[in-house]
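A.B. asks: Compute the structure for the input listed below.
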Amino acid sequence: MTTVVELEIPAARLGFARTFDRVSTFEFQVGGMIGGSSPLVWTNGPDRETVEQALEADSSVEVIASIADDADESSADDGVTPGQNDRWLFRLEFGDGVKLLEQIVTETDGAILTARGANGRWMLKLLFDDRESVSACHELFEQYEYRAAVTRISGIDDLASAQTPLTETQYETICKAHELGYFDVPRGVTLKELAAELDVSHQALSERLRRSHAALVSAELSERTAPMEIDP
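C.D. replies: Model (predicted):
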């Protein structure tokens, strides 16, 4: 079944790490990564000059051209701080980390749907024909030490209705923990016993449960403040 995978990769592995260090509020969104030419990248931050200087000083990318911005010309009249809602478009050339990632995704019959970043991390949404392609891609990411953290896996048929923020492994772990009474008071199974049932180490299970809890709490808080969106 066609599968969409959402994952995060540290900027240190793909690019913009130095820009994030220099500009803490820096964010970006790539307008298409595969196609041969250098991609167009929307960026934002405190102001255009600060962002452009940071990009120029970042050895992981090359600024080919500064294209345009979508600043709201009426923002000053509306009392909005200048630069607060502005974005600036650059044509950038990425380094070997991004080029290898594109190659891996393409060779495993995948496609990059979106690529954006904030807080020192890239957030990617990838499309694959089947779960075997997903596994093959993930194995190559591990081989080349991309440190990719999968945040969500969805079937293309249920993208509109998918509500769980958990990955497939996290979902299965939570279900097994609930089934065996791990969340009961008193607990029906210890963490060590649950780890043995799932055939994982005590530490790996502890980290998996913490990530699952964090994802569920984050989704619940987001649900109470704004509607969930599939696309950024």
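
A.B. asks: contacts, neighbours, all on C-alpha from now
C.D. replies: Will do.

A.B. asks: which residues does the most centrally placed residue in the chain contact?
C.D. replies: Central residue of the chain (C-alpha atoms, centre = their mean): residue 123, 2.1 Å from the mean position. Applying C-alpha atoms under 8 Å, 6 or more residues apart in numbering, one finds that residue 123 lies in contact with 6, 7, 8, 9, 115, 116, 117.

A.B. asks: Equivalent analysis for residue 72, please.
C.D. replies: Applying C-alpha under 8 Å, 6+ apart to residue 72 gives the contacts 85, 86.

A.B. asks: One more, so I can put them side by side:
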Amino acid sequence: MSIIVEFSLDTTDFLFGSVLAPVEEMSIDLEAIVPTGNLILPYFWATGKDFEAFERHVLDDPDVGGITQLDRVDDTALYRVEWASDLDGVIHLLAETNAVILEGTSSDRTWFFRVRFPSHDQVADFYNYCSEQSIKLHVESVYTLQEASRAGRKFELSQPQREALVLAIEKGYFSVPRKTNLSEIAADLGISQQAASKNVRRGAEKVLRACMLEHVGTTGRPEEENTDTAGDK
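C.D. replies: Down below sits the predicted model:
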């Protein structure tokens, strides 16, 4: 039975994250892949402003063989990175246990992961390894795929997205006129405004996609409900 684990760890306990931690503020999102062999995490998204400084910073690291910007939309760019050496044990063990990284994102020196493991045994192997290596892993949630469809998980929100979106709703960010702004939301959460913006934006997109698109047919219009009411125009 597949098990989904949500956990976080500090950038200092994650070599991959340390390599990508830029001088200028930049948040990173990993592509959802199975990390295997030399192709460990070749793609990631970077959101920020000074991409040139970010690329110089990454290339200065001896573990990086090269970095290529593949695409860019506004303040977000897709990169492919070539690693000059093997990366840290966290990613290596994820590859060893055939785990799938469903989501990996950075936010102010902390990385959040949502990972699917093949079974409880692989989860135990991963957790025990982290303990042996003194990696401070903060497990936030463990659940099965069946449980994932229950309330609170059907939108597949990460914990940071869930917290930011709930706070935005409670504070009136979506009200007209707005009763708060991203700066205040970021201050309440203790994160940067950029991280708050990303979490609110992506969290809202996930909820809207789940709620809206599941009721949309192939024509792109909401499917009509079956009713017994005749002549109701």
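
A.B. asks: ok, back up a step: mind telling me what the residue nearest to the centre of the first structure corresponds to in the second structure?
C.D. replies: Residue correspondence, TM-score structural alignment: residue 123 of the first structure in this structure matches residue 112 in the second structure.

A.B. asks: Next: residue 65 of the first structure.
C.D. replies: When the structures are aligned by TM-score structural alignment, the residue of the second structure matched to residue 65 of the first structure is residue 67.

A.B. asks: quick one: that match and residue 44 of the second structure, what's the gap?
C.D. replies: When distance is defined by C-alpha to C-alpha, to the nearest Å, residue 67 of the second structure is 11 Å away from residue 44 of the second structure.

A.B. asks: So for the two, which residues contact both of them?
C.D. replies: Overlap between the neighbourhoods of residue 67 of the second structure and residue 44 consists of 79, 80, taking contacts as C-alpha under 8 Å, 6+ apart.

A.B. asks: what's the farthest-apart pair in the contacts of residue 123 of the first structure?
C.D. replies: With distances taken as C-alpha to C-alpha, the most widely separated pair in those is 6 and 117, at 12.6 Å.

A.B. asks: Assign the match of residue 123 of the first structure to helix, strand or coil.
C.D. replies: Here residue 112 of the second structure is strand, with the state taken from DSSP: H, G, I helix; E, B strand; the rest coil.

A.B. asks: Could you find the closest non-adjacent residue to it?
C.D. replies: Here the nearest residue to residue 112 of the second structure in space, its sequence neighbours aside, is residue 8; by C-alpha to C-alpha, 6 or more residues apart in numbering that works out to 4.3 Å.

A.B. asks: quick one: the residue nearest to the centre of the first structure from residue 113 of the first structure, how far?
C.D. replies: Remark: distance between residue 123 of the first structure and residue 113 of the first structure (C-alpha to C-alpha) = 11 Å.

A.B. asks: ditto for residue 68 of the first structure
C.D. replies: 23 Å.

A.B. asks: Which of these two has more residues huddled nearby?
C.D. replies: Neighbours were counted for residue 68 of the first structure and for residue 113 using other C-alpha atoms under 10 Å; residue 113 has more, 18 against 12.

A.B. asks: What is the equivalent residue in the second structure for that one?
C.D. replies: Under the pairing rule here (TM-score structural alignment), the equivalent of residue 113 of the first structure within the second structure is residue 102.
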